[in-house]
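**Student:** I would like the atomic coordinates for the input below:
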Amino acid sequence: MSDQRRNLFFYYHPNKELDEKLEPLFQLARDNEFQIVEHSKDANIIVAVGGDGTFLQAVRKTGFRQDCLYVGVRSKNEAGLYCDFDIDDHDEMVASMRNAEVEVRKFPVIEATVNNESTYHCLNECSVRSTLIKSIDIDVYIDDLHFETFRGDGLIVATPTGSTGYNKSVQGAVVDPKLPCFQVSELASLNNNRFRTLGSSFILSGERALTLNVRQDGNDHPIIGLDNEAYSIRNIKELTIKLSDHVIRTVKLKNNTYWDRVKRTFL
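**Tutor:** The predicted structure follows:
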């Protein structure tokens, strides 16, 4: 670990049990010349303690920082795609950082712009779903091509790392994060003589732009899911999604690839 990266910010949801588990880690970090800071803006290493959900929240709440590293630490004995370290292995964590037994991995990020106004970033996925008990109609454009008109429960646009979550649960493909791309998957599409969709997930190059035009038929403010947070934004007419120039830099143990994690999690 670079000598310049010594300021740690811990992001977690405090509770008595977790506080007790973290105290030895705090002390071990101090003993090894790391400084624990109170504000994320002062950190160059942000440590998310919990699980994949907490890691996603840490990235979002700290503003998708481009000038720092993110570290995922599991607080429970469960598999995770973003968390390399276990909270009970304090010595391994610090020794790995000091002895350069870690590598930096870059995860792609997508950006979603609503009505050409507000832009949001996503590390996992952006989803569009109806707030009403009825189907939602969406005109789907790839670049300037009208590709299809979707009717159903909604659409998921996932990054490669997000492909193993919500996207996978609707039979989307698991994608290698080294590929600069994003994936579009359907939620309960209706196919008939009037509406016709591809009927399967499809993957777009990072050079493409995806535009979703929501038809104004009562679904004027659908639920927009950004990673593990939901937003109800009024009067959504257009949602443009593309691969961002941003990447999230995370710390990983050597010999622990993305596909090692996928195998450990699902097989």
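**Student:** going by C-alpha atoms from here, please, whenever you check contacts or count neighbours.
**Tutor:** Will do.
**Student:** surely His121 is within a strand?
**Tutor:** Yes. Per DSSP: H, G, I helix; E, B strand; the rest coil, His121 lies within a strand segment.
**Student:** list the contacts for it?
**Tutor:** Applying CA atoms under 8 Å, 6 or more residues apart in numbering to His121 gives the contacts 64, 109-112, 226, 244.
**Student:** ok, now Val184?
**Tutor:** Here Val184 is in contact with 155-158, 201-204 (CA under 8 Å, 6+ apart).
**Student:** if we go to 10 Å?
**Tutor:** Neighbour list for Val184: 125-127, 155-159, 163, 167, 172-173, 200-204, 210 [criterion: CA atoms under 10 Å, 6 or more residues apart in numbering].
**Student:** what's near enough to touch the residue lying closest to Ile36 once chain neighbours are set aside?
**Tutor:** Distance criterion CA to CA, 6 or more residues apart in numbering; nearest residue to Ile36, sequence neighbours excluded, is Leu8 at 4.7 Å. The neighbours of Leu8, taking CA under 10 Å, 6+ apart as the test, are 26, 29-30, 34-40, 42-47, 69-71.
**Student:** here's the other one to compare against:
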Amino acid sequence: MDTRKNLYFYYKKDEDLIKKLEPLFEFIKQKGFEIVENSEDANIIISVGGDGEFLQAVRHSYFRQDCLYLGIKQQDEAGLYCDFDIDHYDSMVESMEDNSLEVRRFPIIDVTINGESTFHCLNEAAVRSAIIKTIVIDVFIDDNHFERFRGDGLIVATPTGSTGYNKSIAGGAVIDPKLPCFQVSEIASLNNNRYRTLGSSFVLNEDRKLRLEIIQDGNDYPIIGLDNEAYSIRNIHSLTIQLSDKRIKTVKLKNNSFWDRVQRTFL
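**Tutor:** Sure thing, here's the model as predicted:
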């Protein structure tokens, strides 16, 4: 960590938050670190504001592979991606100085819409009906038809994203981020004598390809959620989702594993 001295901070320009950050900025400069104005010039990108801001920091810096990401949260914010607390910033800087941080690599998924535009997701991709009507989706695994889904929508989550929308809305499993995989979970599926789906989440290995074909039955404008951003894209016909060969490098304190944070957050 001693060669990584250029820091970029991503945060909401809130007056109260800026006042809280001023002592941190001063402390960092005293320790020999430089705060840069452009994320492209940084080798450590620091988000302030919990998991939501962390996801935004990664997305707005284009999922860089040549830097480290670090998260700081406030006391009342969720922070599964964030090891540090804004009220104890000195411990963060000291950890950066004495190399007591460990690098971990989180998998991301690639989402290609209509065979054209590809987006990265660190947490999840979700497709949901935008009107008061069920959405119908043909699900293919490695180009083999698996099922026809009818319900409110589907969530495709990374291992780290498994603790978010996937768990809270769809009751999906929490997946260890050391497993290179992604999970598919149903949102309010219809299961009766006419319509039948698996009825539970399922996990796909890193070499699998998932394709979701939207049945054009009048519900042709679904909401696509990519991490914590929603897109309304017209005439969506298909989404192809695979585990990316890219990894987001984040830092964590020693003895503070993913499961330590899951325990603190949920138990």
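**Student:** before we move on, the earlier item: any idea what the residue nearest to Ile36 of structure 1 aligns with in structure 2?
**Tutor:** Structural alignment (TM-score structural alignment) places Leu8 of structure 1 against Leu7 in structure 2.
**Student:** one step back: post-alignment, the one helix or strand the residue nearest to Ile36 of structure 1 maps to versus structure 2, mean distance?
**Tutor:** Element membership for Leu8 of structure 1, per DSSP states H and E: strand 7-11. Averaged over the aligned pairs, strand 7-11 of structure 1 sits 0.5 Å from structure 2 after superposition, using mean CA distance after the TM-score superposition for structure 1.
**Student:** burial of the residue nearest to Asp220 of structure 1 when sequence neighbours are not counted, as a residue count?
**Tutor:** Excluding its sequence neighbours, the residue lying closest to Asp220 of structure 1 (CA to CA, 6+ apart) is Asn235, at 4.7 Å. Asn235 of structure 1 has 15 neighbouring residues, counting by other CA atoms under 10 Å.
**Student:** ditto for the one 5 residues further on
**Tutor:** Burial measure for Thr240 of structure 1: 19 neighbouring residues, criterion other CA under 10 Å.
**Student:** on the three-state scheme, the nearest residue to it once chain neighbours are set aside is what?
**Tutor:** Closest residue to Thr240 of structure 1 apart from its sequence neighbours, by CA to CA, 6+ apart: Thr211 at 4.4 Å. Under three-state DSSP, the three-state class of Thr211 of structure 1 is strand.
**Student:** so Thr211 of structure 1 sits against Thr149, correct?
**Tutor:** No. Look at Thr211 of structure 1 against Thr149 with CA atoms under 10 Å: they stay out of range, at 11.6 Å.
**Student:** and the two? Which one has more around it.
**Tutor:** Neighbour tally, Thr211 of structure 1 and Thr149, criterion other CA under 10 Å: the higher count belongs to Thr211, 24 against 19.
**Student:** which ones are touching that one?
**Tutor:** 112-114, 138-147, 238-242.
**Student:** just the residues you listed: which are in strands?
**Tutor:** Of the contacts of Thr211 of structure 1, the ones assigned to strands by DSSP state E are 112-114, 138-142, 145-147, 238-242.
**Student:** quick check, nearest of those residues to Ser189 of structure 1?
**Tutor:** Ile138 (10.8 Å; CA to CA).
**Student:** give the equivalent position in structure 2 for the closest one.
**Tutor:** By TM-score structural alignment, Ile138 of structure 1 lines up with Ile137.
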